[in-house]
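A.B. asks: what follows is a predicted protein model with its sequence.
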Amino acid sequence: MSDTLGKWKQSLLLQQNPITAKFIPETTKYSLENLLDFISRYDFVYVKYNSAGQGRAMYKVYKRKDEHYCFNGFTMQGEPINKCVAAIEDFHQLLHPFEKFGKLSGTYIIQEGIQSWIQNGQPFSIRVHVQNLKGEWVIGGMFGKIGISATIDHGIANTHRGALVLSLDELLMLHSEMEDSKKKEVVDCLKEVSITVAEVISSYFPCREYGLDFGLNRTGRPVLFEVNTTPGIGGFARIENKTIWKRIVEIRKLQNETDS
C-alpha cells in the first residue's frame, strides 16, 4: 500500500457509504469529455491532481458567456496561473504537456464546485482534526481558513496559498452571522460526519489521525473537500492561546503511551 491515499480512491470509498455520500461533491476521473460534461452542469468545477497537496495542481475551471474557458489556480510547482482560452484543449495541454509523446502526467479528478464563501466573496474552508484513541475516533479540534482578497477568483482557501487561520466561531459569524442554534447544528454535523469519514477511510487506509477539509454551502450544510492522511497541526497553534493545539498534542502523547 502506498503512503498516501489519492483523491480518487477517497471519493470512491466515501461514495460507497450512505452517510458520507451525502456530504461530498460530485466527483469523477478527469477526461476532456467528463470536464465538458461537468462544466455544462455546474457554474464552476475544480480539477485536482490525484496525489498533490498544499493547493498545488488545483484549478477552478468555468465557461464564460463569450464561450471562452477560464482556469485559475496553481501549477504542480505552486505557481499561480489565471488564463482564459477559446479551446478547452489548451487547458488539457497544461495538465498533460507530454501527451503527444504518449505520456500522461498522472491522474486528475474533477469535482463539482461548491460556493463556500463568506458574504464579501472570500473563500473559506474548515479543518477538522480527527484522532484515534484506544480504538475510538475523537475530534481533536477544528479551525477555519479564509482566503485573502487575492484568492477570490480561484476560491482556494489553503494556508500554503495565503489563507488566514481563525477560530471556527469567528468563521461561522463571518459566514452568515449564524445564530447560536445554527452554529451548534453545523458544528454537531461536522463532528458526526468527520467521525464517520474517519471510520470509512481507516477501513482501507488506517492512520492514527486525519485532517478533513470541509466547505459550507449556501444553506450552511458541510461539504467534504478532502481527507489528509498526514495532517499538520501548525494551524491550531495560531488560535485560542494554543488550547486546541495542546489538546491534539496531548492526545498524540496518549496514543504513543497506548501503542507502547
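C.D. replies: Nice, I can see it. Numbering: from 1, shown residues only.

A.B. asks: from here on, contacts and neighbour counts on C-alpha atoms
C.D. replies: Noted.

A.B. asks: could you point out the helix or strand that follows the helix or strand where residue 62 lies?
C.D. replies: Here residue 62 sits within strand 58-63, counting by DSSP states H and E. For strand 58-63, the succeeding helix or strand toward the C-terminus, using DSSP H and E, is strand 69-74.

A.B. asks: what are the buried residues along the helix or strand following that next one?
C.D. replies: Using DSSP H and E, the next helix or strand after strand 69-74 towards the C-terminus is strand 80-85. Of all the residues in strand 80-85, those buried under the rule 16 or more other C-alpha atoms under 10 Å are 80, 84.

A.B. asks: the stretch 1-150 of the chain: helices as residue ranges?
C.D. replies: For the stretch 1-150 of the chain, the helices defined by DSSP state H, counting those that start in this stretch cover 7-16, 32-41, 89-95.

A.B. asks: pasting the second one now:
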Amino acid sequence: LRCNLVSIDKDNTLVSFNGQGLSAENMAEAAKACDEFWQGIEFMHLSMYRNLLILDKDRRILDNCVISPPHESMGKNVDLLLGELKQQSLLLKHFIECTAKRLERFNHDDIRYMLYPWGPSERKTLPGFQALHGLKGAAICEAEIVRGIAKGLHLTAPKIAGATADIDTDIAAKATATLNMLKEHDFVLTHFNGADEAAHRYDYQSKAEFISAIDEEFLEKIINNIQEPLRIVICGDHVTSSINGKHNKNAVPVVAAQINTAAIPVKINNYQDILTFLMRASDMRG
C-alpha cells in the first residue's frame, strides 16, 4: 500500500495528506521513528510524506476494502475513512495506532500526525518497453511511482541532481538530461510532478508559475538545441483542481507537435492517436 504521513486536528478531521507543518527533515525523522521490523509488514520510506507498506498477507481483505485516497478526503473524519480498513485488518490497525504514538513528539497546536495506508496494489512483471515497441527508451523523472514504472519497463532512468518531484525541481537540469538521452534513445519521457503537488496544496499561483517555467526552461531549451526531427506530446495523466485539491475526471489537454520536419500535422483525438503518433515506425526520433 501507499502510506502517507498525514495531519489531523483535535476532532480527528484530516487536515493534510502531505505532512503539512513539518519540514523535510522532520518528515525524515518521523519516518525513521516508524521504521522497524513489524511482523507481517515491511515499512519503506520513499521521500517527504511518501512511504510504502509491503504486506505478506491480507491480500483478499484489501481487495474488498474501500480506502479513500487521503488527497481526496480533506476535511473528513479519519476514523470513518480508515474504519473499514482497521476493522478488516487487525495487522494494519495495530500498525496505524502504534505509529501514531511514535509520532506524538511531532504534534503541535492541536495538530497530530499519523500514517495513512491506501491504494493497495500487488507486484506485477511489466513487459520491456523495447520489446513492446522496438524502440530504445528513457525516462527523466523523480516521483517514485514514475521511476518504478520506468524501471519495470526497463527504461533508462538516470538520477538527476536537483530533481525533487515538486515545484522546486531543477527544470533546466531535466532539459539537459532529456537532450542527452535523446542522443542515444528513440523515446524519452520527461515527467514533472510539481503542478499536481501545488494543486493539492490549493496553490494555483505556484501551479501556473511552474507550468510557465516548464515552457521557458524546458520546452524552449529542447526546441532550440535539437536539429533532428522530433515529435513532442505534452499531456497530463489526470486533472488536479487547485480549488479543492482533488483529482477529477475532466478531460486532460493534449498538445502534439513535430519540429525539424515537413511532415503533415496530425490531430490527436484519443489515446490511440497519441500512441500512433509517437510509436509509428519512421526515421524520426521522438
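C.D. replies: Sure thing, it's come through. Worth saying up front: this structure is predicted, and the values here are computed from it rather than measured.

A.B. asks: care to give me the TM-score?
C.D. replies: Between these two chains, after superposing, the TM-score reads 0.24 (TM-score structural alignment, normalised by the length of the first structure); 102 aligned residues with a C-alpha RMSD of 6.1 Å.

A.B. asks: please identify the deepest-packed of the helices of the stretch 1-150 of the first structure.
C.D. replies: helix 7-16 (a mean of 18; mean count of other C-alpha atoms under 10 Å).

A.B. asks: in CSV: the helices of the stretch 1-150 of the first structure, plus distance to residue 140 of the first structure.
C.D. replies: Converted to CSV, those look like this (distance: least, C-alpha to C-alpha, whole Å):
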stretch, distance to residue 140 of the first structure
helix 7-16, 21
helix 32-41, 35
helix 89-95, 36
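
A.B. asks: show me where the stretch 151-260 of the first structure has helices.
C.D. replies: Under DSSP H, counting those that start in this stretch, the stretch 151-260 of the first structure gives helices at 168-176, 180-204, 243-259.

A.B. asks: between the ones you listed, which gets nearest to residue 126 of the first structure?
C.D. replies: helix 168-176 (7.5 Å; C-alpha to C-alpha).

A.B. asks: okay, buried residues for the closest one please.
C.D. replies: Result for helix 168-176 of the first structure [16+ other C-alpha under 10 Å]: buried residues 168, 169, 171, 172, 175.

A.B. asks: next, the angle helix 180-204 makes with it.
C.D. replies: Inter-element angle recorded for helix 168-176 of the first structure and helix 180-204: 110 degrees (by axes from the mean of the first three to the mean of the last three C-alpha atoms, to 10 degrees).

A.B. asks: on contacts alone, who are the packing partners of helix 168-176 of the first structure?
C.D. replies: With contacts taken as 3 or more C-alpha pairs under 8 Å, 6 or more residues apart in numbering; DSSP states H and E, helix 168-176 of the first structure sits against strand 136-146.

A.B. asks: ok, and the closest non-adjacent residue to residue 27 of the first structure?
C.D. replies: Once flanking residues are discounted, residue 27 of the first structure sits nearest to residue 111: 4.5 Å by C-alpha to C-alpha, 6 or more residues apart in numbering.

A.B. asks: what about residue 202 of the first structure, distance to residue 128 of the first structure?
C.D. replies: The gap separating residue 202 of the first structure from residue 128 of the first structure is 16 Å, by C-alpha to C-alpha, to the nearest Å.

A.B. asks: kindly report the same for residue 190 of the first structure.
C.D. replies: 8 Å.

A.B. asks: same question for residue 244 of the first structure.
C.D. replies: Applying C-alpha to C-alpha to residue 244 of the first structure and residue 128 of the first structure gives a distance of 11 Å.

A.B. asks: out of these two, which sits in the busier spot?
C.D. replies: residue 128 (24 against 20; other C-alpha atoms under 10 Å).

A.B. asks: so who does that one touch?
C.D. replies: By C-alpha atoms under 8 Å, 6 or more residues apart in numbering, the residues touching residue 128 of the first structure are 139, 140, 141, 142, 143, 190, 191, 194, 211, 212, 213, 214.

A.B. asks: swap in residue 96 of the second structure?
C.D. replies: Per C-alpha under 8 Å, 6+ apart, neighbours of residue 96 of the second structure: 114, 115, 116.

A.B. asks: turn those into JSON lines, including distance to residue 180 of the second structure, secondary structure and neighbour count.
C.D. replies: Below are these laid out as JSON lines (distance: C-alpha to C-alpha, whole Å; DSSP: H, G, I helix; E, B strand; the rest coil; neighbours: other C-alpha atoms under 10 Å):
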{"residue": "114", "distance to residue 180 of the second structure": "42", "secondary structure": "strand", "neighbour count": "25"}
{"residue": "115", "distance to residue 180 of the second structure": "39", "secondary structure": "strand", "neighbour count": "26"}
{"residue": "116", "distance to residue 180 of the second structure": "39", "secondary structure": "strand", "neighbour count": "23"}
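
A.B. asks: of all those, which comes closest to residue 63 of the second structure?
C.D. replies: Closest to residue 63 of the second structure, out of all of the contacts of residue 96 of the second structure and judged by C-alpha to C-alpha, is residue 116, at 17.2 Å.
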